[in-house]
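Visitor: this is a predicted model, with the sequence first.
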Amino acid sequence: MELNKIYQGDCLELMKEIPDKSVDLVIIDPPYQINQGKSGGAFGRDKRDFHNQIESLTNGIPNEVLRELVRVMKKINIYIWCSKDQLRQFINFFEDLGAKTDLLAWHKTNPVPTCNNKYLSDTEYLLFFREKGVKVHGTYKTKKKYYVTPTNKEDKKLYTHPTIKPLDITENLIINSSEEKNVILDCFIGSGTTAVAALNTGRFFIGMEKEQEYVDIANERINSLKGE
């Protein structure tokens, strides 16, 4: 499998082409397992299209995907964005394998104002698992465990992905948990933020995305970064 390329298709099938223990770091933002009502936000699309997207992003992921990620990593070294409903699944899975756990968070100062009979959706969770011997690099500036920023509306409008994560956070994760010329895998790469962050920090990436629309958007971002 070529480096610095985004592949379109199902990640379980695509990852079979990656050799054992060949990836240095995994960063993924997989489908969240959430109970999503019919409330919306400023995602730059009409309401019907928005709800269709959200429904496709709320089924979670099976442990089969996690097992395949463990196979391709040199050592367990993985960040997973998730909902609170997925914390138990991921923590149980990786701690059973002896990995250490850290919980990071992104706190949004301008969350979507939908709070009927529930707390605001103003926090996104980021789990970090690492095997014994995996180092955390970075600096005082990059190693904070929580971020407090507005929702990245401009990126959502520009790249049309409903769950796009901030580029600066992704770059910090890569700096903290890999070295230059390491290989970063994101098998739910969406509009390509992990790929851009990898290139910006001198790493290689392998990207996978099921939807051709986002593969095209991600490739446009990468080509723009390269000046092509």
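Guide: Thanks, I have it.
Visitor: CA only for contacts and neighbour counts going forward, please
Guide: OK.
Visitor: would you map the helices across this structure?
Guide: 11-15, 47-56, 63-72, 87-96, 153-159, 167-177, 193-200, 212-226 (DSSP state H).
Visitor: in addition, the following structure is provided for comparison:
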Amino acid sequence: MSGDWINRVFGEDALQGLQRIPDGSVDLLLADPPYGLGKDYGNDSDKLDTAAYLQWTEEWIDAALPKLKSNGSLYIFLTWRFSPEIFVMLKQRMTMINEIIWDRRVPSMGGGTRRFSSVHDTIGFFARAKDYHFDLDAIRIPYDAETKKARSRSIFVGAKWLELGYNPKDVWSVSRLHREHRERADHPTQKPLEIVERMIKASCPPGGVVLDPFMGSGTTAVAARRCGRNFVGFELNPEYCALIERRLAQLDAKKPDERVRA
């Protein structure tokens, strides 16, 4: 694929960097922006007040959406604190397909005493048009042998859904990356490959392009390469840019059958 912006992570602000990308050239926009919770990403990007945060969100959304192809899609990670406002903002621009709840499998310890403990992230799945790309077969979850055996009546024989597996639900129970997790890099809000790869395999065709405006630890880039897709993204923190390069180099050093998950 041509273009000097393909398979690169630029060390710059997304609002400026998005100008590098031609309109209508991206299959999937996968965004994990700062949540507005005051996290330390080596800069002040997550320290805006509510009004400024929502204004900034609208600015980057309006800069990023034109980069999508007509049948492109968007996944956006959010916290419950701002997902209602941002979902409304996006619904004025796209069609909402799903609200996905990521159950982070947080242990039942600690938490506040004046409210229920928050143990999930909210993910919005949006599409530009009715013919958006979605490959269900690529993400089906196989049934176990016992379930298949129980569906042995003749009406089930040869059923595609039984052989390939079922459609993932809109609650994804995937452990967060705790400090001892083998995937864990030095980043406070790193997302699991399992989640990002599911999004990419479902909503970006093989050889397509995934855009991540806030690369962070580079999970989107790593997942895209593992799945046979291209990527492009931006990251303000030079240390995270170096981390991404290391993760990609480590992946490229593996044998092809160890790094590709098409």
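Guide: Sure thing, it's come through. Everything numeric in this text was worked out from a predicted model, so none of it was measured.
Visitor: care to give me the TM-score?
Guide: The TM-score (TM-score structural alignment, normalised by the length of the first structure) is 0.84; 213 aligned residues with a C-alpha RMSD of 2.3 Å.
Visitor: can you tell me which of the helices of the first structure is most buried?
Guide: helix 193-200 (a mean of 23; mean count of other C-alpha atoms under 10 Å).
Visitor: what residues in the second structure pair up with it?
Guide: Mapping helix 193-200 of the first structure onto the second structure (TM-score structural alignment) gives residues 219-226.
Visitor: look up how far T109 of the first structure lies from the residue mapped onto S173 of the second structure from the first structure.
Guide: Residue pairing (TM-score structural alignment): S173 of the second structure is matched to V148 of the first structure. Plainly put, V148 of the first structure is 7 Å away from T109 of the first structure if you go by C-alpha to C-alpha, to the nearest Å.
Visitor: quick one: the match of helix 193-200 of the first structure to the first structure mean distance?
Guide: Compared with the first structure after the fit, stretch 219-226 of the second structure shows a mean deviation of 0.4 Å (mean C-alpha distance after the TM-score superposition for the first structure).
Visitor: neighbouring contacts of that stretch?
Guide: Contacts to stretch 219-226 of the second structure, defined as C-alpha atoms under 8 Å, 6 or more residues apart in numbering, come from residues 7, 30, 190-193, 196-197, 200, 210, 212, 215, 230-232, 244, 247-248, 251, 259-262.
Visitor: just to revisit the earlier point, using a markdown table, please lay out the helices of the first structure together with distance to K143 of the first structure.
Guide: Supplementary listing: the helices of the first structure in a markdown table, determined by distance: least, C-alpha to C-alpha, whole Å:
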| stretch | distance to K143 of the first structure |
| --- | --- |
| helix 11-15 | 29 |
| helix 47-56 | 31 |
| helix 63-72 | 24 |
| helix 87-96 | 21 |
| helix 153-159 | 24 |
| helix 167-177 | 7 |
| helix 193-200 | 16 |
| helix 212-226 | 26 |
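Visitor: wait, the match of S173 of the second structure touches W106, no?
Guide: Yes: contact criterion C-alpha atoms under 8 Å: V148 of the first structure and W106 qualify, at 6.1 Å.
Visitor: more crowded one of these two?
Guide: Neighbour totals were compared for V148 of the first structure and W106, and W106 leads with 21 against 12 (other C-alpha atoms under 10 Å).
Visitor: quick one: map the more buried one onto the second structure.
Guide: Under TM-score structural alignment, W106 of the first structure pairs with W102 in the second structure.
Visitor: check N172 of the first structure too.
Guide: Mapped onto the second structure by TM-score structural alignment, N172 of the first structure lines up with R198.
Visitor: and if you look at D96 of the first structure?
Guide: Mapped onto the second structure by TM-score structural alignment, D96 of the first structure lines up with Q92.
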